[in-house]
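Asks: need a structure here:
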Amino acid sequence: MNFQIATLLGQDGLTNGAIYALLALSILLVFTVTRILLIPLGEFVTFGALTMAAMQMGKTPKLEWLLLGLVLIDCALDVYQQIKRHIDRNKMKMIALKLGYAVIIIALLNNLSLSEIPMIAQIALTLCLIVPIGPIIYRLFFQPLADAPALVLLIVSIALHVTMVGVGLLLFGPEGARTQPFSDTGFRLGAVMLKSQTLWVILVSIFLIVALFIAFERTLYGKALRATAVNRMGARLQGISPIFAGKATFALAAFIGSASGILIAPITTLYYDSGFIISLKGFVGAIIGGLVSYPIAAIGAVAVGMIEAFSIFWASNYKEIIVFTLIIPFLIWRSMNSHNVEDDE
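Replies: As a prediction, this is how the structure comes out:
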């Protein structure tokens, strides 16, 4: 291995590690606030990439029907609750806004020439189509089980992942897709040419991580989510709605997942079932952080990307085994340094 090969591998490792860091932060965010391990996070990655690819090919993304179906079910449940209790005009307006939003997005997707609009508009439409699916999924599948044991939530999360993989196959088909790069320019570093898309991935990932940090440290809603993560009961007593916290974290996870898919789609071909392995590597980073530490999880995710990249050179057939084996020593170390606490009866 010479310097040029090491630089190329390091470039790939940083690119992958930046994406894994974003996913690790999403997993930690959802878990600390809701106690849910979001197994279907990878499906948001593939949905974002494949939706963007469909737009660039001039096709209307079939994911619009998933959004419409989920919105109709969500609104129907809200109307049923209003009829069962007492009709609140503000909540009825919110129901109308949900339906109107879905109708507007579908109208835009079916009336615009998707392959000819600017890429920034394609990205915006993709995010507007996918991000609302996150909080609706929480409302339909996890909100009724918010107080259930963690094992029940994990089983529901796994079932949801399997279902979303099947939905992905139905909506996008078995063929893989790749999108156009954000820019075709390159930058030379000595004898190595750096891809502009790699820089886009790293810079956007850093921007999102910094933006999340500022949001959680400086904004009222961010502090509310932090309070929920620290003490759910105490946050509820202070008037912070756990329902709002759950929906907000799922919306952020859907946003980060779909944005990650858009970022890596020009670099690698993604299929309907590619998201699970990608999110699982982000999960390794989250495990390194102990499912509590955001900075350590981000550093661990970058380390996972670097190890994966260099494993391709030394032992390409075993790169997945090497990456996932990283969990074992960290689990052993944490189990030896943790104090067992009996559950209160």
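Asks: alpha carbons only for contacts and neighbour counts from here, please
Replies: Will do.
Asks: how about the helices in the stretch 51-200 of the chain?
Replies: Secondary structure of the stretch 51-200 of the chain (DSSP state H, counting those that start in this stretch): helices located at 63-84, 89-111, 119-130, 133-137, 150-172, 196-218.
Asks: which neighbouring elements make contact with the lengthiest helix in the chain?
Replies: When the chain is scanned for its longest helix (criterion: DSSP state H), the result is helix 3-34. For helix 3-34, the elements it packs on are strand 192-195, helix 196-218, helix 220-230, helix 242-264, helix 275-288, helix 294-315, judged by 3 or more C-alpha pairs under 8 Å, 6 or more residues apart in numbering; DSSP states H and E.
Asks: next, the second sequence, to be compared with the first:
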Amino acid sequence: MDATIALILAQDGIVNGAIYALLGMALVLVFAVTRVIFIPQGEFVAFGALTLAMLVNGQVPGTIWLLLLAGLAAFLIELVSARRNGRAGTLLRAAAGYLLLPAAAAGLTALLAGPGTPLVLNILLTLLLVVPLGPMLYRMAYRPLAEAPVLVLLIVSVAVHFALMGIALVFFGAEGWRTPPFVEGNIDLGFTLVSGQSLFVVGTALLLIVALYLFFERTLYGRALRATAVNRRGAQLVGISTSVSGSLTFTLAALIGALSGMLIAPVTTIYYDTGFLIGLKGFVGAIIGGLVSYPVAAAGAVLVGLLEAYASFWASAYKEVIVFTLIIPVLLWRSLTSRHIEDEE
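Replies: The predicted structure follows:
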């Protein structure tokens, strides 16, 4: 390996690591607030990429029907819960969020989708279709089990992952999709060439990380999420709704997943089940951060990207094995250095 190849591999590793960093931070956020190890995070990556690809190709994506069905199911669950608890006043807000918003998003997409639609508009339509699936998923699968043990929530996450992967096969098909690059051309840095698309991905990832930092530091909702992550019981005692916090957390996770999918779609071909592997590598970064530290999770994700890039050169057949084997020494080190804390009663 010479210096030129090493720099090219480093560029690929940093680009992939930036995506893994976003997903790792989303996983840390979801676990810190809701205690859910969000395995289906990768499905939102696939939904974002495939929805954008179909819109770019002038087709109406199957995400429209998925959003409408998920909204209907979430509303029916809310209806049963409201009748059981005598809280009919919540139905109007539930109808707006689970029925009217999906219907408006579906109608707008069907109206605007076409071969001549600008890329920016397709990106906005993709976010409008994919992001609402996050709080809907939380309402259907996780909110009824909010106080369940972590192991139960993990089992539910595995079930949700397989359900979403099968649904993706139905609505998107088995063929792979790619999107055109957001930025064309290369930039000569003197010692190497860097593609404009790579700089766009890394720059966008950094902007998202900064935006998340400002959200948690400067906004009321961000501070509420931080309080819930530190102490769920204490957050409830001071009037912070853990159900609202969970819904907002899953909305952010869906947003990060959809944006990550759209960023990676021009780089690699995305299939209905591709998101799982991408999300799993973000999970490795989150594990390095102990599922509690955002900066360490981001750094661990970049390490995963670099390790994957160089492993693909030296031993391409074993690159996945090498990446996921990284979990073993990290877990061993954390088990030896961490003090066990009992769950809240």
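Asks: drop the TM-score for these two in here.
Replies: Once the chains are overlaid, their TM-score stands at 0.96 when taken by TM-score structural alignment, normalised by the length of the first structure; 345 aligned residues with a C-alpha RMSD of 1.6 Å.
Asks: ok so, going back, what about the longest helix of the first structure, how far off from the second structure?
Replies: In this overlay with the second structure, the average offset of helix 3-34 of the first structure from its partner residues is 0.5 Å by mean C-alpha distance after the TM-score superposition for the first structure.
Asks: ok, now which ones touch residue 250 of the second structure?
Replies: Under the criterion of C-alpha atoms under 8 Å, 6 or more residues apart in numbering, the contact partners of residue 250 of the second structure comprise 30, 134, 135, 138.
Asks: one more pass at 10 Å, please.
Replies: Residue 250 of the second structure makes contact with 26-27, 29-30, 33-34, 38, 41, 131-139, 244, 256, according to C-alpha atoms under 10 Å, 6 or more residues apart in numbering.
Asks: ditto for residue 41 of the second structure
Replies: In this structure, residue 41 of the second structure makes contact with 23-24, 26-27, 30, 134, 157, 161, 250, 253-254, 256-258, 275-276, 278-280, 282-283, judged by C-alpha under 10 Å, 6+ apart.
Asks: one more: residue 325 of the first structure?
Replies: Shown here is residue 325 of the first structure, whose contacts under the criterion C-alpha under 10 Å, 6+ apart are 284, 319.
Asks: next: residue 165 of the second structure.
Replies: The neighbourhood of residue 165 of the second structure, defined by C-alpha under 10 Å, 6+ apart, consists of 40, 42, 43, 46, 47, 272, 273, 274, 275, 276.
Asks: reduced to three states, what does the fifth one come out as?
Replies: When you say that, I think you mean residue 47 of the second structure. Assigned with DSSP: H, G, I helix; E, B strand; the rest coil, residue 47 of the second structure falls in the helix class.
Asks: residue 173 is in contact with that one, correct?
Replies: No. Taking contacts as C-alpha atoms under 10 Å, residue 47 of the second structure lies outside contact range of residue 173: 11.9 Å.
Asks: more neighbours, the two?
Replies: For residue 47 of the second structure versus residue 173, the count of surrounding residues by other C-alpha atoms under 10 Å is larger for residue 47: 34 against 14.
Asks: and the gap between the more buried one and residue 153 of the second structure?
Replies: As for residue 47 of the second structure, its distance to residue 153 of the second structure is 22 Å (criterion: C-alpha to C-alpha, to the nearest Å).
Asks: check residue 202 of the second structure too.
Replies: Using C-alpha to C-alpha, we find residue 202 of the second structure at a distance of 33 Å from residue 153 of the second structure.
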